[in-house]
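Q: coordinates only, sequence not included:
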C-alpha cells in the first residue's frame, strides 16, 4: 500500500502499521531531505512518505491525536522542537545508537528530540564594502555606523527569534530591547524575504551586511543562477560579547501515535549515521552533529569559530519573551 503526499497530508484516521513504510511530517523543505530519503530507502527498502507542513505542526498533531498517521517530525529550530514536545505529542526514544552518535548537548535530556545538524546564525558581508573584522559581535549590528546598511528577514522568523532569545539569555530584557531598536534603526529596508534574499540585496548594493544562516551560502554557490550573488559576500562569525557564535539545530522527534514505530526508529538512527551525516554536510552544507563526520570542504573553507556555550534548551525557553520584545519594538514596521 502506498500513500501520496496529498493523502498523507490530509489523513485524519490512524494508518495500519506497515512493514515497509514510515510517515514523516516535515518543516524542512522537501529538496533538502530528499537525498536522505532516497539513500535510506535504497539501503533498507523502507519507503518514507513525507508531508511538508509549513505551519501549525504542533496544533495539527494535537488535533489528530492517536489517529495521526505521522511517525516522525523533522523540523528546524530548537524552539519548534521544544514546542512540539511541550504539546505532548511526542514520545521518548531510548537508543544506544542515538546516544553514541549525537552529543548530549544536542539532544533532549528526556530523549524526546534529537539534533541532526547544526548551523550558525552569522553575518553576510559585502566583499567590496566591508573589511574583515568590521563585525565581530552580534552587538555590533546595533552600532550607528551601520545606519542604512543592514538587511534582515522578518524579526518574527524562527531563526531571528532564536537569535533574540539568545541575546536575552546573555543580556536581559532592557539591553536586548535596546539592541533590537538599534538594529531596526540601522536597516536599509523593511525586513523581508528569506536569507538568500539578503545575500542578493547585498550583491545589488541595497545594504552592506545582513544576518543569515551559514548553509544558504553553500546552496547559492551551487546554484548557477545565484552563484554570482553569493560570491559578492563573505561569511563572518560574530559572537555574543564574552561568549560564542549562535548555533541552532535541525532535529527529529517520534510522535506519540507512531503507527510504524520500529521502522521510524531505524530512520532516526540512520539519520545519525556516518552516511546520513555526510549527505547533510555535502548536500545541504550543514554542520554534522556526529563529531567523527567532517564538514564539507566548502564549509570548512569558511573558517573556524567558537560555538556559544548557552544551552539550546535555555534559549528555547526564552522564545516567547523574545517574540514579545520583537513585537513591542515593532521591528518589522
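A: In hand now; what should we look at? Computed from a predicted structure; not experimentally measured.
Q: C-alpha only now, for contacts and for neighbours.
A: Noted.
Q: who does the helix ranked longest in the chain touch, helix- and strand-wise?
A: The longest helix of the chain (DSSP state H) is helix 158-185. In terms of contacts (3 or more CA pairs under 8 Å, 6 or more residues apart in numbering; DSSP states H and E), helix 158-185 is packed against helix 312-317, helix 319-328.
Q: How far away from the center of its chain is the first one?
A: Helix 312-317 has its average C-alpha position 14 Å from the chain's average C-alpha position, going by CA atoms, centre = their mean, to the nearest Å.
Q: Remind me what that helix packs against, helices and strands.
A: helix 78-86, helix 158-185.
Q: Out of those, which is closest to residue 193?
A: helix 158-185 (12.8 Å; CA to CA).
Q: buried stuff in the closest one?
A: Burial within helix 158-185, assessed by neighbour count using 16 or more other CA atoms under 10 Å, is assigned to 158-170, 173, 176-177, 179-185.
Q: And for stretch 53-64?
A: 53, 57, 58, 61, 62, 64.
Q: Pick out whichever of the residues you listed sits closest to residue 318.
A: Using CA to CA, the buried residues of stretch 53-64 come closest to residue 318 at residue 58, 18.4 Å.
Q: Can you list the residue ranges for helices in the chain?
A: 5-10, 30-44, 57-64, 78-86, 96-101, 158-185, 195-203, 214-221, 227-230, 261-271, 274-284, 297-301, 312-317, 319-328.
Q: would you turn these into CSV with distance to residue 133?
A: Shown next, in CSV, are these (distance: least, CA to CA, whole Å):
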stretch, distance to residue 133
helix 5-10, 47
helix 30-44, 32
helix 57-64, 40
helix 78-86, 29
helix 96-101, 35
helix 158-185, 19
helix 195-203, 18
helix 214-221, 18
helix 227-230, 19
helix 261-271, 37
helix 274-284, 27
helix 297-301, 17
helix 312-317, 27
helix 319-328, 28
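Q: closest to residue 130 out of these?
A: Using CA to CA, the nearest of the helices of the chain to residue 130 is helix 195-203, at 10.7 Å.
Q: what sits up against that closest one?
A: Helix 195-203 has contacts (CA atoms under 8 Å, 6 or more residues apart in numbering) with 124-126, 151-153, 207-213, 216-217, 220, 229-230, 232-233.
Q: Only the buried members of those residues: can you turn that into a ChimeraX selection?
A: In ChimeraX, this line selects whichever of those come out buried by 16+ other CA under 10 Å:
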select :124,125,126,151,152,153,207,208,209,210,211,212,213,216,217,220,229,230,232,233
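Q: any chance of the helices and strands packed on helix 158-185 in TSV, plus mean neighbour count?
A: Below are the helices and strands packed on helix 158-185 laid out as TSV (neighbours: other CA atoms under 10 Å):
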stretch	mean neighbour count
helix 312-317	20
helix 319-328	18
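Q: another one to put next to it:
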C-alpha cells in the first residue's frame, strides 16, 4: 500500500482523534506532498502541529454534513470556483487580519475576507519547439485559427482549469462569442479531450499534436521527473493574452472553516502561509507564482518568461462558471 493510500485511509480517523494529536486540522484538495514542506516550516517556527486530509472530491459536502462538529479548521484548494463554492455553501467564515491584508493583494482575496489566494498560475500554451513558431500563438483567440486544425490537445473542457478559462472568454467577449470560440477550438483538436495537462505535453512530444493548454507549474513538475523530462524539453512555454486583456491566471487558496475548533492556531497558519518565507518556499516547491508582491518567483519559473496577468476580478469568473459549463456541454466539447 502506498504512503498516499495509507494517508487517505487513516486521516479521517486521525482528525476525529483527541485534539492533542493535531493543533490545526486541514481538509485539502491539494495533494499532501505539495504543501507538506510549508506545514513543516510552520510547525518548526511556531510549535503548532498540523494534520491534513486529502480529499480529491466532496470537500464541501463533507463540511456540510459535519456541520458545527467538523474537526477541520482550514481548507486548502486550487481554482477560484472551488473557493467560491465553499463560500457559497456557507462552510467558511470571514477572517479579519492585517497580516493577510498586507501580504495578499486585494485582487487575490475575497472582498468579504472569506478566502485568500496563496499562489497563482497562468493557463498557457505548450508548443512544440520543432513544429511551432512562438510568434504564431500570441492570443487565446488564435486557437480558433484553421491553421491549427488537427493540432491542438487539451484535457476535458469540463475540468475546472478549462472552465475558468472559458469563463474568462465569456467575460471578455460575451456568451455567444465564447460559444463560437469553443466550437473553433473543438474543430482544431487532434484527439478527443483526455488526460491531464502533462498528458498533453507528452502527446506533443510523441507527435500527436503541436500545441496544448496547460498550467505553468506542470513544466516544473515534469522537469523534476526523469521519465517526463523529455516531454518538457520538447516544448516552449508561451503566454497568450486576450485581445483586450492579459494572460489568464488562477489561484490556489485558503479559507477558515465555519466550525474551526482551533481558530487562533488556524489564523497563525493562514498568516504564516502569506508570509515572505512561506511564499518563497511555496513558490519554489510547487513552481507557482507567489501572490505577495514582495516575493519573487523561483529562478526556474522566471526562466519561462514574463507576462501581464489578466486584470479580471476572479470572483467575476467564478460567477460565470455555470455559464461556461453549459456552453462546453452545448458544443459537446468532449464528444
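A: The structure has been received and is ready for your questions. These numbers were taken from a predicted model, which means no experiment stands behind them.
Q: How many residues are close by the counterpart of residue 267 of the first structure in the second structure?
A: Under the alignment by TM-score structural alignment, residue 267 of the first structure pairs with residue 269 in the second structure. Residues lying near residue 269 of the second structure (other CA atoms under 10 Å) number 23.
Q: wait, residue 269 of the second structure sits on residue 42?
A: Yes: with contacts counted by CA atoms under 8 Å, residue 269 of the second structure reaches residue 42, the gap being 6.9 Å.
Q: what sits against residue 257 of the second structure?
A: 72, 73, 74, 75, 91, 92, 93.
Q: counterpart of it in the first structure?
A: By TM-score structural alignment, residue 257 of the second structure lines up with residue 255.
Q: what separates the residue lying closest to that match once chain neighbours are set aside from residue 261 of the first structure, distance-wise?
A: Spatial nearest neighbour of residue 255 of the first structure, excluding adjacent residues (CA to CA, 6 or more residues apart in numbering): residue 90 at 4.1 Å. The span separating residue 90 of the first structure from residue 261 of the first structure equals 12 Å under the rule CA to CA, to the nearest Å.
Q: which one of these two has more residues nearby?
A: residue 90 (23 against 19).
Q: where's the more buried one relative to residue 231 of the first structure, distance?
A: Taking CA to CA, one finds residue 90 of the first structure at 42 Å from residue 231 of the first structure.
Q: what do we get in the second structure for residue 123 of the first structure?
A: By TM-score structural alignment, residue 123 of the first structure lines up with residue 125.
Q: Look at its match and say how many residues are nearby.
A: 26.
Q: Repeat that for residue 308 of the first structure.
A: 17.
Q: so it makes contact with residue 239?
A: Yes: Residue 308 of the first structure is within contact range of residue 239, at 7.5 Å (criterion: CA under 8 Å).
Q: what sits in contact with each of these two?
A: Joint contacts of residue 308 of the first structure and residue 239 (CA under 8 Å, 6+ apart) are 245, 246.
Q: how many neighbours does the counterpart of residue 296 of the first structure in the second structure have?
A: Counting by TM-score structural alignment, residue 296 of the first structure lines up with residue 298 in the second structure. Neighbour count of residue 298 of the second structure, defined by other CA under 10 Å: 19.
Q: Please apply the same query to residue 33 of the second structure.
A: 11.
Q: what do we get in the first structure for it?
A: Match for residue 33 of the second structure (TM-score structural alignment): residue 31.
Q: quick one: that match and residue 38 of the first structure, what's the gap?
A: From residue 31 of the first structure over to residue 38 of the first structure the distance is 11 Å, taken as CA to CA.
Q: got a list of what residue 285 of the first structure touches?
A: By CA under 8 Å, 6+ apart, the contact list for residue 285 of the first structure reads 214, 215, 216, 218, 219, 295, 296, 298, 299.
Q: That one matches what in the second structure?
A: In the second structure, residue 285 of the first structure lands on residue 287 (TM-score structural alignment).
Q: Would you mind confirming that the match of residue 296 of the first structure makes contact with residue 282?
A: No: counting by CA under 8 Å, residue 298 of the second structure stays clear of residue 282, with 9.8 Å between them.
Q: In the second structure, what range does stretch 225-244 of the first structure match?
A: Taking TM-score structural alignment, stretch 225-244 of the first structure hits residues 227-246 over in the second structure.
Q: How far off centre is the matching stretch?
A: Distance of stretch 227-246 of the second structure from its chain centroid, counting by CA atoms, centre = their mean, is 16 Å.
Q: Give me the buried stretch members for that stretch, please.
A: Within stretch 227-246 of the second structure, judged by 16+ other CA under 10 Å, the buried ones are 228-229, 231-232, 234-242, 246.
Q: And stretch 201-209 of the second structure, by the same measure?
A: Within stretch 201-209 of the second structure, judged by 16+ other CA under 10 Å, the buried ones are 201, 202, 203, 204, 205, 208, 209.
Q: The last one maps to what in the first structure?
A: This means residue 209 of the second structure. Checking TM-score structural alignment: residue 209 of the second structure goes with residue 207.
Q: give me every residue that touches its match.
A: 148, 149, 150, 151, 188, 201.
Q: Name the nearest residue to it, ignoring sequence neighbours.
A: residue 149 (4.5 Å).
Q: measure the counterpart of the one you found in the second structure to residue 230 of the second structure for me?
A: Matched by TM-score structural alignment, residue 149 of the first structure corresponds to residue 151 in the second structure. Distance from residue 151 of the second structure to residue 230 of the second structure, counting by CA to CA: 20 Å.
Q: again, but for residue 119 of the second structure
A: Residue 119 of the second structure is 27 Å from residue 230 of the second structure, by CA to CA.
Q: spatially speaking, which residue is in the middle of the first structure?
A: Centroid-nearest residue in the first structure: residue 76, 3.7 Å away (criterion: CA atoms, centre = their mean).
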